[in-house]
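> Build me a structure from this.
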Amino acid sequence: MRDQDPPPGRDEKNIAMLAHLLPLLGFLIPGMNIVVPLLIWLTKRNESVYIDHHAREALNFQISLTLLAAIWFALQMMLVGLFFLPLVPVVVILALILMIRAGLKASGGNYYQYPFCVRFVN
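Model prediction:
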């Protein structure tokens, strides 16, 4: 926890956790992986520094993943090969692990920053 910030309450922890875990809906409904953390960030960023941090981190991570998927898809179309296909399960599993870890940290009252993430939203 940051020294200057008050400890987050139970509701703040739950919303922060949901900002990390609800983007899993993106596997069922395309685009939800970005929409969910964006909505949480836009609606709660002025109410809580804790939620602001976690929703922004989740949003940046989901944007980074989406861009990575778009680049992978473009390379597949240009190269018309299966060279990059074995990397897909590794990236998906790594993303799931990082999202679950971030959700656990958020529910525990800790700040978390995703590794391998471009910070688009500051």
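> For the rest of this, base every contact and every neighbour count on C-alpha atoms.
Fine.
> could you show me where the helices are in this protein, in order?
Shown for the chain, the helices assigned by DSSP state H span residues 10-21, 32-44, 49-79, 87-107.
> any idea how far the first one is from the chain center?
Mean-position distance between helix 10-21 and its chain equals 12 Å (Cα atoms, centre = their mean, to the nearest Å).
> And the residue nearest in space to the middle of the chain, how far from residue 82?
With distances taken as Cα atoms, centre = their mean, residue 58 lies nearest the centre of the chain, 2.9 Å away. With distances defined as Cα to Cα, to the nearest Å, the gap from residue 58 to residue 82 amounts to 30 Å.
> do the same with residue 112
Residue 112 sits at a distance of 35 Å from residue 82 (criterion: Cα to Cα).
> this one as well, want them side by side:
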Amino acid sequence: MESNYHTLKRTDNQLLVITHLSQLLTYATVFGGLIAPLILWVTQKEHVEGMDAHGKAILNFQISMFVYSILSIPLIFALGLGILTLILIGILVFVMPIINAIKASNGELPSYPLSINFIS
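Below is the predicted model:
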């Protein structure tokens, strides 16, 4: 017997804020800033309004910053350009989750610069 029951997604801006801020776990653990948002996204995307869009944006940003970091390593030997790139990445990885957490608390969609759309 098929059910016509559709779950309504709840609005939970606080969980969206926590999901964005969980990226800062990168500074305490190596991959915590990727794993924590991934777990929150996978477990809550069907239950929380906007979690799918926020989660995808976060994961695309985290994966993009990881790729840029790896690509920066050989650039260190090219006039120190890689060092500047790594500094920029470090600033973005710290500042953008905070900015997007504020946006999430206001019900706005996130925007992460330089993100490659790996997950759509």
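> circling back: of the helices of the first structure, give the one that comes closest to residue 116 of the first structure.
Residue 116 of the first structure lies closest, by Cα to Cα, to one member of these: helix 49-79, at 8.4 Å.
> What are the buried residues along that closest one?
Burial within helix 49-79 of the first structure, assessed by neighbour count using 16 or more other Cα atoms under 10 Å, is assigned to 50-65, 72.
> returning to what we had before: quick check: which of the helices of the first structure is nearest to residue 122 of the first structure?
Shortest separation from residue 122 of the first structure across those is recorded for helix 49-79, at 7.3 Å, computed as Cα to Cα.
> In terms of secondary structure, what does the closest one contact?
For helix 49-79 of the first structure, the elements it packs on are helix 10-21, helix 32-44, judged by 3 or more Cα pairs under 8 Å, 6 or more residues apart in numbering; DSSP states H and E.
> Burial-wise, tell me which of those helices comes out on top.
Looking across those with neighbours counted as mean count of other Cα atoms under 10 Å, the highest average goes to helix 10-21: a mean of 22.
> I'd like to check the angle between it and helix 87-107, please.
Computed with axes from the mean of the first three to the mean of the last three Cα atoms, to 10 degrees, the direction of helix 10-21 of the first structure lies at 180 degrees from that of helix 87-107.
> which residues touch helix 10-21 of the first structure?
Among residues not part of helix 10-21 of the first structure, those counted as contacts by Cα atoms under 8 Å, 6 or more residues apart in numbering are 36-37, 40, 48, 50-51, 54-55, 58, 99-100, 102-109.
> circling back: same drill for residue 112 and residue 82 of the first structure, tell me which one is more crowded.
Set side by side, residue 112 of the first structure and residue 82 show more neighbours around residue 112, with 17 against 9, by other Cα atoms under 10 Å.
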